[in-house]
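> my questions are about this predicted structure, shown below with the sequence.
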Amino acid sequence: MTVKLESETYPDTYFVGAYWGPRKEPPKECAHRTADFLNLLAKCDPFLADWYMPTKSRKDARKHPLMPPDMTTLAEMFRRGVNREKGGPIFEDLGFSFWFDNGGTGRDCAALRIHCGGYAEAFSNSCFLSLPSQGANAERLFTAPALSCVVRSMALAWEPDWVAAMSRTHRDLDDKDGKTDVWLGWATYLARHRGTVPPLPAPVRIEPVGDRGTLIILTPERFTVTNPEHVALSRRVRELLDRAGLLKPVQPQA
């Protein structure tokens, strides 16, 4: 899929991002959540079922699979991803980072960037999944059921404040000034502690995610910023959610 912007054509690429406030967790707990997430993610689509440790070459990566998840390996990768100045002390309150992908190539690749365990004031932890931008895998993943499954997996494994699945062009439209606290995606999850989701206009679907929160799906067909009805719907839903107090900044968690 492509969209027309300023007389040029660009791929409309998609991502799913989960975000939560300061939460102190050791590498072992970050590894446990990652293992849960990868196992849930594998059920969403075969393309998201294989992941590999970061290596210097693609050829070497295939020799170091992360599936099925091994807790010791994952915990060690998070320990290596600790924040520190070169030759200096560890900044424990900034948590741990881990980057890896599914071994794809070019535009047919999925990549995960996880930042977990940070508890500094006003800190935001995250799990960010970049999806392929072209090809059969991209077309299969750019559907409401597939993206909703990924959003649910993130919500259950990471217990975030919010999750958004959307295209980058949609994000740029939703967050024009770069100051939006919560992106409203094609599929969005809001944690229960943020408040109760109000009635929303058709064709929006509202689904519970266990007892954790609520999944909001704007349209059953692919959301695109080239469709003025989709854009108008997104703005209306954002207005209703904002009025209900659900789009406030991420809050610290106990």
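In hand now; what should we look at?
> going forward, measure contacts and count neighbours with C-alpha atoms only.
OK.
> distance check, the residue of the chain most remote from its centre against Thr2.
Distance to the chain centre peaks in the chain at Gly87, reaching 32.3 Å (criterion: C-alpha atoms, centre = their mean). The gap separating Gly87 from Thr2 is 46 Å, by C-alpha to C-alpha, to the nearest Å.
> ranges for the strands of the stretch 151-254 of the chain?
With DSSP state E, counting those that start in this stretch as the definition, the stretch 151-254 of the chain shows strands at residue ranges 162-167, 187-191, 205-209, 213-217.
> mind listing what's buried along the third one?
Within strand 205-209, the residues that count as buried by 16 or more other C-alpha atoms under 10 Å are 206, 209.
> show me what it is packed up against.
Using 3 or more C-alpha pairs under 8 Å, 6 or more residues apart in numbering; DSSP states H and E as the contact test, the elements touching strand 205-209 are helix 144-158, strand 213-217.
> contacts made by the last one with the rest, please.
Residues from elsewhere that reach strand 213-217 (C-alpha atoms under 8 Å, 6 or more residues apart in numbering): 144, 148, 152, 186-193, 197, 204-209.
> repeat for stretch 184-197
144, 147-148, 151-152, 155, 159-167, 170-171, 174, 211-219, 223, 234, 238, 241, 244-247.
> can you flag the buried ones in these?
Buried by 16+ other C-alpha under 10 Å: 144, 147-148, 151-152, 155, 159-167, 170-171, 174, 212-219, 223, 234, 238, 241, 246-247, out of the contacts of stretch 184-197.
> OK, contacts around Trp20?
For Trp20, the contact set (C-alpha under 8 Å, 6+ apart) comprises 124-126, 159-162, 250-252.
> and here's the other structure:
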Amino acid sequence: MTSRYSCRMDESYYLGTYWLARRETAEACARRAEAFFRLLAPCDPSLSQWFEKGWTLEEALAHRCELDAASIATEFSQQEWEEGRFAGEGFSLRLWNGELHEAASSLSLRCGDASVWVSNLCLFNPPAEGPAEERVLQAPVLARILRAMAVAFEPEWGIATSRELRGMLAPEPADAGTFVGWLMYFSHRRGPLPPLPPPVHTEPVEDKGTLVILTPERFTASNPAHVALARDVSERLAQAGLLTPLRPCEE
């Protein structure tokens, strides 16, 4: 699918994986985070280092995040002692890759939360423009990032898509797991995938689940053929019972 519509590059993309009600210790979440960062770094040069967010550029750059499990566990353990925090609320990170302007990316993580109302997540906002955007917003690269999240965090569901496409296909607010995007991840807990039309491609993720990639080229809300394909895939997945809200993780 190539047309004048697929040349529109002004959409805002994000990638996220989500899971519900899985209580884990600071150490367990730190091990998962370390595994994720190890798998993420080779995906693009701009994703090899991360910094805590600060009020100023200088403050943020002075707080580089150490990505080993021991250092992350220390950060998470400090969160356990925060005033007003309840047991089972999980642990979080909000990071920035230290790049300016077009190469900037951000990452949010919540892990270990036992709530059945607030999901755990790993959310990645890629570069918005420039060479870094061109490198990262490619189906193979996004598939590697989504796979890294799936392997490390064992989520129930994940997606890589534009916010504009989500707005066209899903009501607001849209529950995680209930809409389609350019790339998707389905854990085996959600059930088997139905047959999907070309050019849709699927890939296994170890013994955990399946990646679904709608098109090899960038998927845009401005391309009517892309939107039609998304609606077709959405109908097939819904009929198979795969577009449902998240369920609490089994103990």
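Thanks, I have the structure now. Everything quoted here is computed from the prediction, not taken from an experiment.
> any idea what the TM-score comes out to?
Taking TM-score structural alignment, normalised by the length of the second structure as the basis, the two superposed chains have a TM-score of 0.89; 244 aligned residues with a C-alpha RMSD of 2.2 Å.
> format the strands of the stretch 151-254 of the first structure as TSV; extra columns: distance to Leu66 of the first structure.
Below are those laid out as TSV (distance: least, C-alpha to C-alpha, whole Å):
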stretch	distance to Leu66 of the first structure
strand 162-167	24
strand 187-191	27
strand 205-209	27
strand 213-217	29
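> show me what Val209 of the first structure aligns to in the second structure.
Applying TM-score structural alignment, one finds that Val209 of the first structure aligns to Val205 in the second structure.
> so how far is Arg64 of the second structure from its match?
Counting by C-alpha to C-alpha, the gap from Val205 of the second structure to Arg64 of the second structure is 31 Å.
> what does Thr72 of the first structure align to in the second structure?
For Thr72 of the first structure, the aligned position in the second structure is occupied by Ala70, per TM-score structural alignment.
> mean per-residue distance, the strand or helix carrying its match to the first structure?
Secondary structure here is read from DSSP states H and E; on that basis Ala70 of the second structure sits in helix 69-80. Averaged over the aligned pairs, helix 69-80 of the second structure sits 2.7 Å from the first structure after superposition, using mean C-alpha distance after the TM-score superposition for the first structure.
> what's whatever helix or strand comes next after that helix packed up against?
Past helix 69-80 of the second structure, further along toward the C-terminus, the next helix or strand under DSSP H and E is strand 89-96. Packed against strand 89-96 of the second structure by the contact rule (3+ C-alpha pairs under 8 Å, 6+ apart) you find helix 26-40, strand 51-52, helix 69-80, strand 106-113.
> what does strand 89-96 of the second structure correspond to over in the first structure?
Taking TM-score structural alignment as the measure, the first structure aligns residues 94-101 with strand 89-96 of the second structure.
> give the aligned equivalent of Ala148 of the second structure in the first structure.
Residue correspondence to the first structure (TM-score structural alignment): Ala148 of the second structure is matched to Ser153.
> my guess is its match contacts Leu40. True?
Yes. Counting by C-alpha atoms under 8 Å, Leu40 is a contact partner of Ser153 of the first structure at 5.5 Å.
> so how many other residues sit close to Phe124 of the second structure?
Burial measure for Phe124 of the second structure: 22 neighbouring residues, criterion other C-alpha atoms under 10 Å.
> how far away is the nearest residue to Met71 of the first structure once chain neighbours are set aside from Arg212 of the first structure?
For Met71 of the first structure, ignoring the flanking residues on the chain, the nearest one in space by C-alpha to C-alpha, 6 or more residues apart in numbering is Ala31 at 5.9 Å. Ala31 of the first structure sits 21 Å away from Arg212 of the first structure, taking C-alpha to C-alpha as the criterion.
> cool, Arg192 of the first structure as well?
Distance of Arg192 of the first structure to Arg212 of the first structure, given as C-alpha to C-alpha: 6 Å.
> rewinding a little: from what I can see the residue nearest to Met71 of the first structure touches Leu74, true?
Yes. Between Ala31 of the first structure and Leu74 there is a contact at 5.1 Å, judged by C-alpha under 8 Å.
> wait, a strand at Leu15 of the second structure?
Yes. Note on Leu15 of the second structure: a strand contains this position according to DSSP: H, G, I helix; E, B strand; the rest coil.
> what's the separation between it and Pro126 of the second structure?
Distance from Leu15 of the second structure to Pro126 of the second structure, by C-alpha to C-alpha: 8 Å.
> likewise Ala114 of the second structure?
Computed with C-alpha to C-alpha, the distance linking Ala114 of the second structure and Pro126 of the second structure is 28 Å.
> these two: who's more crowded?
Pro126 (23 against 20).
> now the residue mapped onto that one from the first structure: how far from Cys149 of the first structure?
Residue correspondence, TM-score structural alignment: Pro126 of the second structure in this structure matches Leu131 in the first structure. Distance of Leu131 of the first structure to Cys149 of the first structure, computed by C-alpha to C-alpha: 14 Å.
> again, but for Gly118 of the first structure
To Cys149 of the first structure, Gly118 of the first structure is 26 Å away according to C-alpha to C-alpha.
> looking at these two, which has the bigger crowd around it?
Neighbour tally, Gly118 of the first structure and Cys149, criterion other C-alpha under 10 Å: the higher count belongs to Gly118, 27 against 17.
> which non-adjacent residue is nearest the more buried one?
Leaving aside its chain neighbours, Gly118 of the first structure sits nearest to Gly95 (3.8 Å; criterion: C-alpha to C-alpha, 6+ apart).
> thanks a lot, catch you later.
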